[in-house]
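In: Sequence below, structure please.
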Amino acid sequence: MTISKWTAAQVARKVIDNEELFILDVRNKDAFEDWKIEGHKFEYLNIPYFELLDGVEKILPQLPTNKDVIVVCAKEGSSVMVAEMLSEAGREVAYLEGGMKSWSSYLEPIKVADLENGGELYQFVRLGKGCLSYMVTSGGEAAIIDAVRFSDVFTNFAKEKGVQIKHVFDTHLHADHISGGRDIAAETGATYYLPPKDATEVVFDYTPLTDGLNVKIGATQMDVNALYSPGHTIGSTSFVIDNQYLLTGDILFVDSIGRPDLAGLAEDWVGDLRETLYTRYRELAEDLIVLPAHFMTIDELNEDGTVARRLGDLFKENHGLNIEDEDEFRRTVTENLPPQPNAYEQIRQVNMGKIAPSHDEQTEMEIGPNRCAVR
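Out: The predicted model follows:
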């Protein structure tokens, strides 16, 4: 039998199109339990590859013959070996090119909406990390919000769309992934914006992203308005685009709220978090569509692969927006938090411009799921 090589993009389509897939994950059990490829209709078998060195016969009865089977490991090598053994045993299987390393890096651009006056809004879904980035296009120009470090994905997409990147924003100083904002701005000549309250230790020049800032994009004069919304960080800033879309950064997610502890100041920032969620956001129109900077589980994806919900629906359904007692809210967001993101302190240092790790070092820093939310 032959073995096929699947790219992360092919697996992503299985996720987004809600298709079946059987994954044989040959990483160690702790790695699998911490982080795996999620799909609505995916099934899994986790057998560390070293348990298969003497043969794959014992697992053959556990592998389906009526659906696609893909072998996954950390970086590809072990999955190729196991896939070849399965092929020799008469099974048709595939392996994931680049392993979980490539899955962590892949971005799927999906159109969220056509905006007024001819503009478009795109969400870049990083399925393997739960990161969400955005591009607004209008009148031949573009703005990017919360770009991850794969800057070529955004610059190439802009070229495909025939738009020039003019503005690049980070809603806050990220702690779970390395920002691509500065690199994109340097490559394109765009203006790079960062909230000044998050930028007290940065060692590079930036344009302050301040409350009430209104940036026009393109000849169609589409508005991108900044809304100060601290809590995840002291500088966290949201965006209201076209009076229809609320980009919440890491303050509000579909199924949770942002954690305030990643700079070691949870007790200081918990009050800001509550003020943002229970006062500032409550003053906004409930018909706004919330577009967060992260998602936690595959269940948060819509049928088209986007992550988006109406603000009014989140006021009703999101537990983090319905904790009446302030003391209970404080306990919820400061105690019993999930583990902190992998290498988050070093990632903050990178995003401040203080250290410049190699490409491979950056990859290792970002391995694993995002953990920006209160569970």
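
In: Could you use CA atoms for every contact and neighbour count after this?
Out: OK.

In: quick one, helices of the stretch 101-250 of the chain?
Out: Using DSSP state H, counting those that start in this stretch, the helices found in the stretch 101-250 of the chain span residues 151-161, 181-188.

In: Please provide the structure for the following sequence as well, for comparison with the first:
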Amino acid sequence: MTTALVGMTAQELTSIVLNKEELFILDVRNDSDFNDWKIEGESVTSVNIPYFDLLEGVDEALGSIPEGKKVLVVCAKEGSSKFVGEQLVEAGLNEVYYLEGGMKSWSEHLEPVKIGDLKDGGSIYQFVRIGKGCLSYMIVSNGEAAIVDTLRMSDVYEKFAAEHQLQIKYTIDTHLHADHISGGRKLADKVGATYWLPPKDADEVVFQYDKLEEGQVLTVGSTKLNIQAVYSPGHTIGSTSLIVDDQYFLTGDILFIESIGRPDLAGKAEDWVGDLRNTLYNRYKELSDDLIVLPAHFGKITELGEGGKVSARLGDLYYSNPGLNMHDEAEFRRAVTGNLPQQPNAYQEIRQTNMGKITPSDEEQREMEIGPNRCAIHDK
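Out: Have a look, this model is predicted:
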């Protein structure tokens, strides 16, 4: 039992969520911020009482907190949660924590999860950005690595590569992202890797890149691990999936575990909905049912499996995923172009940043990315 206020890191909170430990969260942000985006977990319960409602005392909060529960107080940056947490301790509560760095730190934490082994001795890792639902990948073979859909926090990949004595050979974006800022080009420049991007998404980019095109095979490690590019438009016109080692299928933002990608983030939903349907209902259907789908995002915490993995067999998704079971084309078009969820926060500015047209500061980039990802057509 703790009888003083204690800081909890985003990494410690991630461990609690992934291990399905019980936790009660008192979120003291504004109602609108809480309703837009909050910490979730299968054994996590949360209540929202804005900080300004607790300035005169924490009686309202005390009445909402179950007895004997570990309590985590959460705010945007940590200051308000420390103030409220200290009052809860003074009121006699044990095991009270505040989230260090607030929701900003939760948004930026990456948790590496091993997905599996490769046929010739390599491995593939999924980096789970649990607070925002973003997924990126590191493919490792014989001392070399390729990173797919690299996130802005590129130092995490550098540290992981150094710990495992890996040379980062490639960074690859499956498409031009609109919900988060890519770290692929920045990391490639720093470590001397090659940055790959689908050329059909690169009409407006202002930097050099290598063209990721269908049929291209990238080799990682001397064991000849192959990454095969498969053109799969729909979320963007250039979206390109990757088949790794004939086992793993990195689908970017085209196919998720419980949903499918949205085609409207470049303002071309009506133009691209046909491409999306063709990719999902024809191109992907030609592939092996046994491929393990590894998407670039997850929508809900329930999509995280054992140890935090987000994955599914392609053949199983053709039974369980609603987006793959709209066999009437008119129904599909209505679902994909009508009643779409709110667009990601600052998505136009994020696209401009990923094109190299604007260069926001680190703090501006954090603010641009705040909130959940919204790359799917629906939440279920």
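
In: As TSV, the helices of the stretch 101-250 of structure 1 with distance to residue 33 of structure 1 would be great.
Out: Shown next, in TSV, are those (distance: least, CA to CA, whole Å):
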stretch	distance to residue 33 of structure 1
helix 151-161	30
helix 181-188	32
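
In: Single out the most deeply packed of these.
Out: Among the helices of the stretch 101-250 of structure 1, the stretch with the highest mean neighbour count (mean count of other CA atoms under 10 Å) is helix 181-188, at a mean of 19.

In: Report the aligned residue range of structure 2 for stretch 167-182 of structure 1.
Out: Aligned using TM-score structural alignment, stretch 167-182 of structure 1 spans residues 170-185 in structure 2.

In: end to end, how far does the matching stretch reach?
Out: 10 Å (CA to CA, to the nearest Å).

In: now swap in stretch 218-231 of structure 1 and tell me
Out: Chord length of stretch 218-231 of structure 1, first to last residue, is 32 Å (CA to CA).

In: who touches that stretch?
Out: Residues external to stretch 218-231 of structure 1 that are found in contact with it (CA atoms under 8 Å, 6 or more residues apart in numbering): 116-119, 137-142, 209-217, 235-242, 251, 258-260, 269-274, 276, 280.

In: In strands only, show me these.
Out: Counting by DSSP state E, the contacts of stretch 218-231 of structure 1 place 137-138, 141-142, 214-217, 237-241, 258 in strands.

In: Find the residue at the geometric middle of structure 1.
Out: residue 131 (0.4 Å; CA atoms, centre = their mean).

In: wait, what's in contact with that one?
Out: Contacts of residue 131 of structure 1 (CA under 8 Å, 6+ apart): 125, 148, 293-295, 370.

In: now swap in residue 346 of structure 1 and tell me
Out: By CA under 8 Å, 6+ apart, residue 346 of structure 1 lies in contact with residue 365.

In: Name the helix or strand for it, please.
Out: Using DSSP states H and E, residue 346 of structure 1 sits in helix 344-352.

In: Give me the angle between that helix and helix 181-188.
Out: Per axes from the mean of the first three to the mean of the last three CA atoms, to 10 degrees, the angle that helix 344-352 of structure 1 makes with helix 181-188 is 30 degrees.
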